[in-house]
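A.B. asks: here you go, sequence then predicted model.
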Amino acid sequence: MTHDNQGSTAGRIASRRSVLRTLGAAGVAGVAVATRSGSATAAPRGGFQFDRVVNMHEAGADPTGGEPVDPIVDRYTESGTLLLFPPGEYRLNQFNPGFDTDLENFGIRGVNSKQVTFVPREGQGSDRYGTGYADKLFINLWGVRNLLLGGFTVDCTAENTGGRTQLLADDGLVFRDVTFRGRHDVDRGPLLFCVFDEDGEGVVDRARLPDGSVGPDPNPVGVFVFRPHAGTLTFRNCHVEGFQDNGIYASAPDDPGVIGVEGGYYANNNVAGVRLGQSESYVKNATIVVDEVPDFWNRAFKNVNMRGIWQNDGEGMSVKNCEVVMATDVTSQGGIVSSKRSGGFTVENTTVRTEAPYRSFGISARRSQGEDGFGNQFEDLSVTLRNVSTTGDAPDAAAVDLRGRDGSLVENARIRHSGTGRDGIRLLDSDATVRNAVIDVAGEPIVAEGSDVTTRNVRYDDNGRGRGRSDR
């Protein structure tokens, strides 16, 4: 790839040392960390190897949002280059160098997401500039290795304006500290990621999408993981709220791809706050909330099912140290749900709260068909719930509902529900063990149909109306 680097190199391309001094003065360590070999905070294995850092002010980019910066960004897009944006507002119509770019060690970095803003051209992401898929993208980087994007805000507050940012790397993907402002009102969600190599790694850290999408049509996804994903992709401390077709939609790829969700806040997303499908994927230290009736919940838009965490393919998903709150009256299968195309899963050290008038399950495992959507057979269908607390005053249904899940275990559990008719644990064709548990519900503590249940050291408190009873 050849570019016309107009003007003298001096003054346009700063040394790494001087740029890192500038970043240090601005209180930003992101680029410095990413250029250190072996960084534990999301640099790819071996670190980035930037041969040059281009100060985009000095290269001619307009920081007032008046003139598009597209030509200048295109001019310096080549391997070994970090494009550094100092504070300002930049009009970036579209950055789409094409598919299979073969870029390596390339980055676009703002000094701080609160100080650097990219503004797409008005109408980007709609049909205004073309109806093809590529016409509607905002940033498209495909076939890259060691890619760093971060430290900026994308202003999508103009009507019918946004476009998708999609980053598809062979390995070494880092997307950090990026905020999207404005309700998403075009038909493709704002973010798509993929790591193609089976041993490749990617990190999405502090991606913030707090403003959601507009309904009832179209139905954009907040964050989508592309089906060819085969590596390991970790989402850390992200905020995704108010999207109509999943907050994080990561169940499309087949094994061996693994998705990790660590920390973060996922609120009021239809279908699921976090949706996983690869075996051994996990959610830990995250908060998932449904506490508002969305404005797309109306008679014209009936496809509403607001789950918290959804295992929709694969087996071996784990949920650890999470808080799930279901507290509004919308259709939902439950707070933590495993579908018929899923195998076994584990929930540990997690709280699930279901409040009235919410009526669905806290934790639900549907009867599995024994294989995932790709025809892979499951070895284990059992559900393990350990150190789990479920509370609330939601009526009817059950706190825990397991169907066709032999070998399940409920251990060290606290199930306290005061809602009318609310059962504790329902087992349908699911032989299970319940031990070291307190079950305090208005309905039946354990309902077993076609199931052999072994209980040990289980206390039934009867909602505090009496001394209760124990099974030891």
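C.D. replies: Yep, that arrived.
A.B. asks: CA atoms for contacts and neighbours, from now on please.
C.D. replies: Fine.
A.B. asks: who touches residue 317 in this structure?
C.D. replies: Listed by CA atoms under 8 Å, 6 or more residues apart in numbering, the contact set of residue 317 reads 276, 278-282, 311, 344-346.
A.B. asks: can you add secondary structure and give those back as TSV?
C.D. replies: Shown next, in TSV, are the contacts of residue 317 (DSSP: H, G, I helix; E, B strand; the rest coil):
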residue	secondary structure
276	strand
278	coil
279	coil
280	coil
281	coil
282	strand
311	strand
344	coil
345	strand
346	strand
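A.B. asks: reformat those residues as JSON lines; add neighbour count and distance to residue 222.
C.D. replies: Putting the contacts of residue 317 into JSON lines (neighbours: other CA atoms under 10 Å; distance: CA to CA, whole Å) gives the following:
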{"residue": "276", "neighbour count": "30", "distance to residue 222": "14"}
{"residue": "278", "neighbour count": "28", "distance to residue 222": "19"}
{"residue": "279", "neighbour count": "25", "distance to residue 222": "22"}
{"residue": "280", "neighbour count": "18", "distance to residue 222": "23"}
{"residue": "281", "neighbour count": "27", "distance to residue 222": "19"}
{"residue": "282", "neighbour count": "24", "distance to residue 222": "19"}
{"residue": "311", "neighbour count": "31", "distance to residue 222": "17"}
{"residue": "344", "neighbour count": "25", "distance to residue 222": "27"}
{"residue": "345", "neighbour count": "26", "distance to residue 222": "25"}
{"residue": "346", "neighbour count": "18", "distance to residue 222": "26"}
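A.B. asks: pasting the second one now:
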Amino acid sequence: MTRDERDGRRAYSRRRLLGALGSVGVASLAGCGETDSPPSTSETSDPSTDASTVGDGSGKTRRGITFDRVVNAVEDLGWDPNGERAIDESLDTNLKAGTLIEVPPGDYLVRRRHDIESLSRWGIVGTGASRKGVQFTLPAGRSFRWIMAHGGHDILIGNFTMQQGRRFDRSTGMAFVIDRNLQLYNVEKAGSNPRQDSKSGAANGLIVDVMDPDGVAVVDTFVRKGPQDFAHYPGNAITVFTGRPHLGTVYYRNLHIENGGEHGMYASKCPGNVRVEGGLFKNNYGDGVRIAGEGSYVKGATVVIDKNDRTRGNRGTWYGARGIHFQSGEYGYTGGLVEDCTVIARASPGTEALLMMEHSQGAATVRNCRFYNDTPYRTILVDRPATNHTRPAKPWDMTFENIEISGNARNTAAFVMAGRPGSRLSNVHIDLPGENVDGIVLEDCAGTLISGANVRTGGYPLRVSGNTGGSGDCLATLKNLERLQSSSLDSVGAQRLASTLSGATCIDGGTANTLGVISATGGHLYGNVLEGE
């Protein structure tokens, strides 16, 4: 690649990052607004999830699901759009297999949870111009899932708001532990969110589990961004959750989850696939997005951490946040993908990392992602695999391709990875010139290939350590190096760690050494032995 090509690629990527930085403060990202357009599809999506069918001429087909009857909630069922008479009895009586309930604009009072058992081909859809047209409300002092679906298939839910009000005295949500084919679109959980130890308690926003291994669910545009009464973990309700019963595939598209009290999305301990496409996850306590395992991914999402741009009206203390997190506990999953994502951390009370691969996660791939970090916390952290019951399945090696890390971070490290031999880092560009910031830090990652690195930091651009145990592997191999440069460490008096940088350069520290590379100058690699002999 020529210098002009490299400069052009960097300029393009920087424009993309600056565009993301400029757009995250907007209240409505593309796909997170007031429309109820059909779910988007991508080249990686299962084509069976395309629910764009509007009608079949009979007026009874919606988004690929054909119903036996379509009823008007007010005209046919007598629902009160003024919110004075509860709809519970009518909902229990009239929600039957093959029935779609269309709800005209208005406020509708729900007083209790509705368990819907093994029911198929049913739906509740608002007919307003936006999701704010239909508001489902609940009494003060109560928190419950107003819909709790067990089993069934071909379920349509969309275009309404679950309204909790401003007083932190109630909360509601929905749960779907279904066989297959849930289509949920353009729904908001609005209002203030209490903590679990409040008088009302607290309810999850949305739970989706697909129990058929071949089944699919699509959630397109689910919004939650109201004030939160923050409690110590785990004292709040998870916003979006997919758990252990999930065996199929769920697509989460264009979500806007902001200010969540316990994670934006928690979906990492399920055998099935969780696929996140697009969306904004901002200032959520815990993780912005948590997934794990082969078949699951996060693509095109934006995650923001900024304690100086918090939701007005919050209560309690926000203790910290991670961006994207892979963690599967005792399941020890391997596999998974993060692609084309932007993670921005401007200010935080505490952050383990913008991207974290925990000790229970095996191999994974991260590519075409941008990270902007102004905090004293690490940007990317890959833990050493666990040795206890959470030990992940092999392989454990990591692949990072086309990664950009920039910002004004101080006293931290850009990329830290331990216990992941044979990993691949390709086209990793780091520009963190702040004080005491190290670049790529590898520990016990023998045989790792670093290709096309361009690193400028305030500390050591590269640090490697470990013991190859006589295997003949390099602690790390550099290939097609573009730059290793420290903005503050002087290379005068530094040792020559490699005599040539042409071709592939093996960094071999011998036994239990830590080598800190200061610069690559004049075809040589300069640095210091920081530990060992």
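C.D. replies: Noted; the coordinates are in hand. On a predicted model such as this, the values are computed, not experimentally measured, just so you know.
A.B. asks: can you give me the TM-score here?
C.D. replies: Once superposed, chain against chain, the TM-score is 0.83 (TM-score structural alignment, normalised by the length of the first structure); 420 aligned residues with a CA RMSD of 2.8 Å.
A.B. asks: of all the contacts of residue 317 of the first structure, which comes closest to residue 428 of the first structure?
C.D. replies: When the contacts of residue 317 of the first structure are ranked by distance to residue 428 of the first structure (CA to CA), residue 344 comes first, at 15.4 Å.
A.B. asks: give the aligned equivalent of that closest one in the second structure.
C.D. replies: Under the alignment by TM-score structural alignment, residue 344 of the first structure pairs with residue 363 in the second structure.
A.B. asks: if I pick that match, what's in contact with it?
C.D. replies: Residues in contact with residue 363 of the second structure (CA under 8 Å, 6+ apart) are 334-336, 394-399.
A.B. asks: burial measure for the residue nearest to it when sequence neighbours are not counted, as a count.
C.D. replies: Counting by CA to CA, 6 or more residues apart in numbering, residue 363 of the second structure lies nearest to residue 396, which is 4.3 Å off, once chain neighbours are set aside. Residue 396 of the second structure sits with 20 neighbouring residues when counted by other CA atoms under 10 Å.
A.B. asks: swap in residue 5 of the second structure?
C.D. replies: Neighbours of residue 5 of the second structure (other CA under 10 Å): 10.
A.B. asks: ok, now residue 133 of the second structure?
C.D. replies: By other CA under 10 Å, the residues close to residue 133 of the second structure number 17.
A.B. asks: list the residues that contact it.
C.D. replies: Going by CA under 8 Å, 6+ apart, residue 133 of the second structure touches 104-106, 126-127, 160-161.
A.B. asks: if you set the cut-off to 7 Å instead, what comes out?
C.D. replies: Listed by CA atoms under 7 Å, 6 or more residues apart in numbering, the contact set of residue 133 of the second structure reads 105-106, 160.
A.B. asks: now the contacts of residue 317 of the first structure in a markdown table, with distance to residue 224 of the first structure?
C.D. replies: Formatted as a markdown table, these follow (distance: CA to CA, whole Å):
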| residue | distance to residue 224 of the first structure |
| --- | --- |
| 276 | 11 |
| 278 | 14 |
| 279 | 17 |
| 280 | 18 |
| 281 | 15 |
| 282 | 16 |
| 311 | 15 |
| 344 | 24 |
| 345 | 22 |
| 346 | 24 |
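A.B. asks: between these, which sits nearest residue 188 of the first structure?
C.D. replies: residue 276 (19.7 Å).
A.B. asks: my read: that closest one touches residue 251, true?
C.D. replies: Yes. Proximity of residue 276 of the first structure to residue 251 meets the contact threshold set by CA atoms under 7 Å, at 4.5 Å.
A.B. asks: alignment lookup: residue 418 of the first structure to the second structure.
C.D. replies: Match for residue 418 of the first structure (TM-score structural alignment): residue 433.
A.B. asks: count the neighbours of that match for me.
C.D. replies: 24.
A.B. asks: swap in residue 72 of the first structure?
C.D. replies: 15.
A.B. asks: and of the contacts of residue 133 of the second structure, the nearest to residue 463 of the second structure?
C.D. replies: Using CA to CA, residue 160 is the member of these that lies nearest residue 463 of the second structure, at 52.6 Å.
A.B. asks: mind listing the strands for the stretch 351-500 of the second structure?
C.D. replies: Here the stretch 351-500 of the second structure has its strands, by DSSP state E, counting those that start in this stretch, at 355-357, 364-373, 380-382, 398-406, 412-418, 424-432, 437-443, 448-451, 454-457, 462-466, 476-479, 483-486, 495-498.
A.B. asks: what strand or helix carries residue 72 of the first structure?
C.D. replies: Here residue 72 of the first structure sits within helix 70-75, counting by DSSP states H and E.
A.B. asks: what range does that helix cover in the second structure?
C.D. replies: Aligned by TM-score structural alignment, helix 70-75 of the first structure falls on residues 88-93 of the second structure.
A.B. asks: that stretch vs the first structure - mean distance after superposition?
C.D. replies: In the superposition with the first structure, the average deviation recorded for stretch 88-93 of the second structure is 1.9 Å (mean CA distance after the TM-score superposition for the first structure).
A.B. asks: check contacts around residue 362 of the first structure.
C.D. replies: Residues near residue 362 of the first structure by CA under 7 Å, 6+ apart: 334-336, 352, 354, 390, 399-400.
A.B. asks: most neighbours of all those residues, which one?
C.D. replies: Of those, with other CA under 10 Å as the count, residue 399 tops at 33 neighbours.
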